[in-house]
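Participant: Give me a model of this one.
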Amino acid sequence: MKIYRAPAGLWDIRVVDITGSIASAGTATQPVDAEPPPLTVLPHTLRMASMPSPKKMVLFYDPDEFEEFVKEWVPALETKYPLVERHGGSGDHGIDVAGYLSSQRLEGEWHNYQCKRYSSALTWSTAVVEMRKMFVFAAAGHFTVPTRYIFVAPTISRSLPRTLAKPTDSMNKFLQELDTATEKIVTNLTAVQREAVKGLAAATDFSIFECVDLDEMLKLHSTTPHWAERFPYTPLDQGPQTLLPPVQPSEVESRYVQHLLDVYRERYPDKISNLEQVSGVAKADEHLKRQRVAFYTAESLRLFARDSTPPGYFEKLVEDVYDSVVEVAECTYPNGWERHGAVTTAAGNVQLTPTILTPFVQPNTRKGVCHHLANDNRLIWCQEGDK
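Facilitator: Purely as a prediction, here's the structure:
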């Protein structure tokens, strides 16, 4: 490409391609010696790569990781198991994740969660191989037939749930195909063993076989503490359920309420000497009610974090608040009332470390965290040396 300059007095820019023909031309009346017009430089736009959704992440799990994901999900089901155990691997006898309903484990009532992680959707032709394996090992006495057998897979064909929805037809289909099965676990059976497998299958209610899709699994997995660890950049669908303070302070409140009582006794020495008298002083009574609501707002988040996130998330929030208000608390104040007000106001401006809990931290939560700290004697409102 060549650029030609026009005679003096004009800007004439012609862009010529390698053949010599003019590709484009432009003429301007600005003198050659004049300053060229200023360039406007637009800042480069930085865009963060979007994180894949939990569903897409699970689709990329290898079989071992998928089994671990299922093991985390099973305890969130309505059925409460005394023990959930992962068996996946060589020699697992067709059991990936087992949920036991009694201490007898595989000799008692139990549920099998069969994990199938394939690039394509799970179909009958794949599922029936696992069903045959289960009956072969059960007939051999390795375990009792599970009372539920659930196929879990990232994608499931539309036809499989329809087939399993008709247990009698499923059983007949299974028995018919057993004679033509080609996998070694079946072809290696003796005639007596094959009849034992047939008899066991014929005596089994095939309604035990079910399948679960990934959307349902993810919805329940999000209620477990494992969700935040697996998908830390994905917000939780539901936050904590707000707890309301009981009429009378509970045992868990005793220490921070005592610290507040010290504040009221200091501020109203002629009117308040014990907790029962606080209700007789309107300002103190309303103040105590607000603090108790704040405490339970933070307590709601603490319990939610305990049940929905790995350990340490709520504790990090507490440390963020403490690190931000401790200097304020150590200043000198006329009384504990003023210190309490200054500290709780400062708590409202705390810059929190971003975590999966951050969206659920309300202004009242921060104030309530101050009372959690008071419960541990890390914040004390009435101090010697106040003026």
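Participant: going forward, measure contacts and count neighbours with C-alpha atoms only.
Facilitator: OK.
Participant: Just the helices from the stretch 251-387 of the chain, written as ranges.
Facilitator: Taking DSSP state H, counting those that start in this stretch to define them, one finds helices in the stretch 251-387 of the chain at 254-267, 282-308, 313-329, 336-347, 363-375.
Participant: okay, the ones you listed in CSV with mean neighbour count and distance to Leu42 next?
Facilitator: As requested, these are arranged in CSV below (neighbours: other Cα atoms under 10 Å; distance: least, Cα to Cα, whole Å):
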stretch, mean neighbour count, distance to Leu42
helix 254-267, 20, 55
helix 282-308, 19, 44
helix 313-329, 18, 38
helix 336-347, 20, 39
helix 363-375, 23, 39
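Participant: Same list (these) but as JSON lines, adding distance to Val84.
Facilitator: Output for those, formatted as JSON lines (distance: least, Cα to Cα, whole Å):
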{"stretch": "helix 254-267", "distance to Val84": "38"}
{"stretch": "helix 282-308", "distance to Val84": "18"}
{"stretch": "helix 313-329", "distance to Val84": "25"}
{"stretch": "helix 336-347", "distance to Val84": "42"}
{"stretch": "helix 363-375", "distance to Val84": "35"}
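Participant: Looking at the ones you listed, which is nearest to Val15?
Facilitator: helix 313-329 (61.8 Å; Cα to Cα).
Participant: Run through who's touching the closest one.
Facilitator: Under the contact criterion Cα atoms under 8 Å, 6 or more residues apart in numbering, helix 313-329 has outside partners 301-302, 305-306, 339-340, 342-343, 346-347, 350-353, 355, 357, 366, 369-370, 373, 379, 381.
Participant: All the helices of the stretch 1-150 of the chain, in order from the start?
Facilitator: Going by DSSP H, counting those that start in this stretch, the stretch 1-150 of the chain shows helices at 54-59, 63-73, 124-139.
Participant: what's the distance between the closest residue in space to Thr224 that isn't next to it in sequence and Asp64?
Facilitator: Excluding the flanking residues, the one nearest Thr224 by Cα to Cα, 6 or more residues apart in numbering is Ser308, at 4.9 Å. From Ser308 over to Asp64 the distance is 23 Å, taken as Cα to Cα, to the nearest Å.
Participant: want to put them side by side, so please do this one too:
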Amino acid sequence: MPTAYHPGPPPITPEQRIVLMTDVAWETFIADCCEQLRQENKYFQIKQLGGAGDKGRDIACYTVFPPKANTWDLFQAKAYKDPLTPTNMMSDFAKFLFYVFNGDYPIPRNYYISGTRDVGTSLHDLLGNPDIFRKKVLTEWKAKAGNFSSFKQPLIPALESFITTFDFKIIKEMKVSELLTIHSRSAKHWIVFELLPPVVPQLPMPENPTTEEQVYVSEILRAYGDFEKSSVPSVNDIPSKHTLHFASCRKQFYHAESLNRFSRDFVPAAFDALKEDIRTGISPVVDDVTHSDGLKRLNETLKHVTTLTATTNPLKDRIHSLDLQGACHHLANDGKVKWVPDE
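Facilitator: All right, here's what the predicted structure looks like:
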């Protein structure tokens, strides 16, 4: 009886990878999430500002530019080894409040705090009680005489009055899980986590072949003609006994085209690599000179390709038999496979 072997540790999860991120990588990750939202028309412009002179802004997400009050969202990225506490954030809050008060930028509609380990219980409770939150900020400001760890500003009467009426409800948490949901829709998700969306959206198949299908369709028509020993010049001339076969071939092509679009959006060039691997895998069947006709060559190839695997391709967990068969038609469409060899 074969000895059982240990499969090794489970793959690292996105949450575990995020915990290991540097502050720069974490800010970039959040900026990528914001850019995805921009592509989904949630924002007009994204600006990564974190660093010296940022005035308490890591990432600004604008719905209009120049921004007006309540038309933009601010994200603060915090890469800490523990959940965020009020102490971690107090300097950021003070800096933010001062620069809004000072007119350096308009008040945002949302101020999102995002930590690699989310916010802790104390900060969570503070965010949930704006009045206590306000009192906490004013108390800390007075106790420190305006001398925060990375920001110094005395609490002048006008500033205190501004804070007293400020709407602290706009300061919220954006959790890691929420950011991951957004990021999963981004082309960057594979690059950062080696993960792809779980479902490949399927393209609808047009009722009639399009110009993009012209080459592979002509190859299928040649295969029918070779079998019938009579030319089949157009789709309208396909003998009725081949109608279902032709529909199946088109279905295969569009299933693979859906994977191609998916690859283009998330893992560029992976579908092209898959086609090349398939071309190598089917070449013994395609090049076999003993086939009685082109239709036999086509059908034997479509049968053989379903036995192939793509274990090294990034798309491997999204590939179905229809994709493998459809890739054969894509190769024909590229002029790399012919069902009836040229004389």
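Participant: The residue nearest to Thr224 of structure 1 is in contact with Leu220, isn't it?
Facilitator: No: between Ser308 of structure 1 and Leu220 there is no contact under Cα atoms under 8 Å: 11.1 Å.
Participant: Enumerate every residue touching the counterpart of Ala298 of structure 1 in structure 2.
Facilitator: Correspondence of Ala298 of structure 1 to structure 2, assessed by TM-score structural alignment: Ala256. Taking Cα under 8 Å, 6+ apart, we find Ala256 of structure 2 in contact with 322-327, 330.
Participant: residue in structure 1 matching Ala310 of structure 2?
Facilitator: For Ala310 of structure 2, the residue aligned by TM-score structural alignment is Leu352.
Participant: What sits closest to its match if chain neighbours are left out?
Facilitator: In space, and not counting its chain neighbours, Leu352 of structure 1 is closest to Asp320: 6.1 Å by Cα to Cα, 6+ apart.
Participant: can you count the residues close to the match of Ala310 of structure 2?
Facilitator: 16 (other Cα atoms under 10 Å).
Participant: In structure 2, which residue is most central in space?
Facilitator: Geometric centre of structure 2, nearest residue: Ser186, 2.0 Å, by Cα atoms, centre = their mean.
Participant: close enough to count as contact, it and Val267?
Facilitator: No: assessed by Cα under 8 Å, Ser186 of structure 2 is found out of contact with Val267, at 10.5 Å.
Participant: What separation do you get for the equivalent of Pro249 of structure 1 over in structure 2 and Tyr80 of structure 2?
Facilitator: Correspondence of Pro249 of structure 1 to structure 2, assessed by TM-score structural alignment: Pro209. Separation of Pro209 of structure 2 from Tyr80 of structure 2 (Cα to Cα) stands at 56 Å.
Participant: Between these two, which has more neighbouring residues?
Facilitator: Tyr80 (17 against 12).
Participant: What's the more buried one aligned with over in structure 1?
Facilitator: Per TM-score structural alignment, Tyr80 of structure 2 is aligned with Tyr118.
Participant: What lines up with Glu384 of structure 1 in structure 2?
Facilitator: Match for Glu384 of structure 1 (TM-score structural alignment): Asp342.
Participant: Nearest to Gln241 of structure 1, out of the helices of the stretch 251-387 of structure 1?
Facilitator: helix 282-308 (6.4 Å).
Participant: what about that closest one, distance to the chain center?
Facilitator: Here the centre of helix 282-308 of structure 1 is set off from its chain's centre by 24 Å, with Cα atoms, centre = their mean, to the nearest Å.
Participant: now the angle from that helix to helix 313-329?
Facilitator: Computed with axes from the mean of the first three to the mean of the last three Cα atoms, to 10 degrees, the direction of helix 282-308 of structure 1 lies at 150 degrees from that of helix 313-329.
Participant: how much does helix 282-308 of structure 1 deviate in direction from helix 254-267?
Facilitator: 160 degrees.
Participant: what's the counterpart of Cys34 of structure 2 in structure 1?
Facilitator: Using TM-score structural alignment, Cys34 of structure 2 lines up with Val74 in structure 1.
Participant: same thing with Pro108 of structure 2?
Facilitator: By TM-score structural alignment, Pro108 of structure 2 lines up with Pro146.
Participant: give the contact list for that match.
Facilitator: Pro146 of structure 1 touches 109-112, 208, counting by Cα under 8 Å, 6+ apart.
Participant: Among the residues you listed, which one sits closest to Ser50 of structure 1?
Facilitator: After measuring the contacts of Pro146 of structure 1 against Ser50 of structure 1 - Cα to Cα - the closest member comes out as Asn112, at 36.2 Å.
Participant: The closest one and His93 of structure 1: what is the separation?
Facilitator: 11 Å.
Participant: Glu78 of structure 1 now?
Facilitator: 26 Å.
Participant: Could you check how far the match of Glu384 of structure 1 is from Thr210 of structure 2?
Facilitator: Taking Cα to Cα, one finds Asp342 of structure 2 at 25 Å from Thr210 of structure 2.
Participant: What of Ile170 of structure 2?
Facilitator: 51 Å.
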